[in-house]
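**Q** here is a sequence with its predicted model. Questions after.
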Amino acid sequence: MRNKVTRFTSRYPMVIKLPTHASVTTASKLMAEHNVGAIMVIEEGRLTGIFTERDLVKRVVAMGLSTDETVLGEVMTPSPITLKSGESVQFALEVMTQNHIRHLPIEENGEIIGMVSLRDLFAAITEELKENIDTKDAFIFGEVYGATSKAA
């Protein structure tokens, strides 16, 4: 299960959700407080959009809109792509690359249970590659790789 996106739901157990009528200021403060780059936008209990740092820059700041007066429903990315909880890290990376996105909500039984970011995926892949290299080094050079042997 190590290579499944569900591994990230335990790292980020709280899914940050706001309604479409919440202000961009409220969303930005929550994102800063929880150190996340995106939040889910919910309407009537259903995921209707995602609001990301990129949305903030391109659709609010660059357009000269007021963060206090602008609501998420006006500037969110609607109908975001989601991942099923059993999907692999590799598949998630492919989806992000093909769609030029950096955050994907994780869905299980119709409910959003978490979110994975591009940074999360790179960290997971880097960790896996390091473990593979360490395993191969141990096989090739033995467990005491780097230690000097004593002459008899």
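**A** Arrived safely, thanks for sending. These numbers come from a predicted model, not from an experiment.

**Q** when you work out contacts or count neighbours from here on, use the C-alpha atoms and nothing else.
**A** Noted.

**Q** can you confirm residue 47 is in a strand?
**A** Yes: counting by DSSP: H, G, I helix; E, B strand; the rest coil, residue 47 falls inside a strand.

**Q** relative to residue 8, how far out is it?
**A** To residue 8, residue 47 is 19 Å away according to CA to CA, to the nearest Å.

**Q** just checking, what packs against the longest helix seen in the chain?
**A** The single longest helix within the chain, with elements called by DSSP state H, is helix 118-141. Applying 3 or more CA pairs under 8 Å, 6 or more residues apart in numbering; DSSP states H and E, one finds that helix 118-141 contacts helix 89-99.

**Q** list the buried residues of the helix it packs on.
**A** 89, 90, 92, 93, 95, 96 (16 or more other CA atoms under 10 Å).

**Q** the second one: what's it in contact with?
**A** To tie it back to what came earlier, the one meant is residue 90. residue 3 (CA atoms under 8 Å, 6 or more residues apart in numbering).

**Q** against that first model, consider the following:
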Amino acid sequence: MKTVQQILNTKPIQIFSVSESTSVLNALKLMTEKNISALLIMENEQLLGIFTERDYARKIVLQGKTSMETPISEAMTANPITVNPKDSIELCMQIMTDKHIRHLPVVAENKAVGMVSIGDVVKFIIADQKQTISQLESYINS
């Protein structure tokens, strides 16, 4: 069984986060600078929420709020669904599909240790399948 930890092992160890008092505009600037589409909202290492491009579109743009004046706490998804590094990649896929979400914070011992995206999951599965196919081809050809 492949695990979330195996995905995290393929990524740089970086957690991009802001505090809940950060303006939406500053959060968007950080997301643009880091070329990411989701940020964790944290206070003193405690995960409070997640802010995604979808949150921006639905909770700021469509509601006529301004990015400069609105704190991220008003736009974030509070108490996000999380996974543990020991959870299976299949569980991630199921959660993402069932809940229509693209990012899952990874939490171990009440501390955020990373985040996986649907892109990370798909990339990992494709690489794993290619490896399996290559091993089967080698077995058949030998």
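**A** Good, I have the coordinates. As the structure is a computational prediction, the values presented were derived from the model and not from experiment.

**Q** list the TM-score for the superposed pair.
**A** Laid over one another, the chains give 0.91 as their TM-score (TM-score structural alignment, normalised by the length of structure 2), with 141 aligned residues with a CA RMSD of 1.6 Å.

**Q** report the separation between the residue nearest the centre of structure 2 and residue 62 of structure 2.
**A** Structure 2 has residue 103 as the residue nearest its centroid, 3.1 Å off, counting by CA atoms, centre = their mean. Distance of residue 103 of structure 2 to residue 62 of structure 2, given as CA to CA: 22 Å.

**Q** I'd like the distance from the longest helix of structure 1 to the chain centre, please.
**A** 20 Å (CA atoms, centre = their mean, to the nearest Å).

**Q** before we move on, what about stretch 106-122 of structure 1?
**A** 6 Å.

**Q** stretch 24-39 of structure 1 too?
**A** 14 Å.

**Q** buried set for that stretch?
**A** So stretch 24-39 of structure 1, judged by 16+ other CA under 10 Å, has buried residues 24, 25, 27, 28, 30, 31, 36, 37, 38, 39.

**Q** residues in contact with the second one?
**A** It refers to residue 25 of structure 1. 67, 68.

**Q** from residue 59 of structure 1, how far off is it?
**A** From residue 25 of structure 1 to residue 59 of structure 1 the distance is 13 Å (CA to CA).

**Q** and for residue 88 of structure 1?
**A** Separation of residue 88 of structure 1 from residue 59 of structure 1 (CA to CA): 31 Å.

**Q** between the buried residues of helix 89-99 of structure 1, which is nearest residue 71 of structure 1?
**A** residue 96 (25.9 Å; CA to CA).

**Q** how about the contacts made by the closest one?
**A** 102, 103, 104, 118.

**Q** doesn't residue 116 make contact with the residue nearest to the centre of structure 2?
**A** Yes: assessed by CA atoms under 8 Å, residue 103 of structure 2 is found in contact with residue 116 at 5.8 Å.

**Q** related to what we said a few turns ago, dump the residue contacts of the residue nearest to the centre of structure 2.
**A** Contacts of residue 103 of structure 2 by CA under 8 Å, 6+ apart are 38, 96, 115, 116, 117, 118.

**Q** nearest spatial neighbour of residue 75 of structure 1, chain-adjacent residues omitted?
**A** In space, and not counting its chain neighbours, residue 75 of structure 1 is closest to residue 59: 5.9 Å by CA to CA, 6 or more residues apart in numbering.

**Q** residue 80 of structure 2 now?
**A** residue 49 (5.6 Å).

**Q** do you know how far the one you found is from residue 83 of structure 2?
**A** On the measure of CA to CA, residue 49 of structure 2 and residue 83 of structure 2 end up 14 Å apart.

**Q** appreciated, that's everything.
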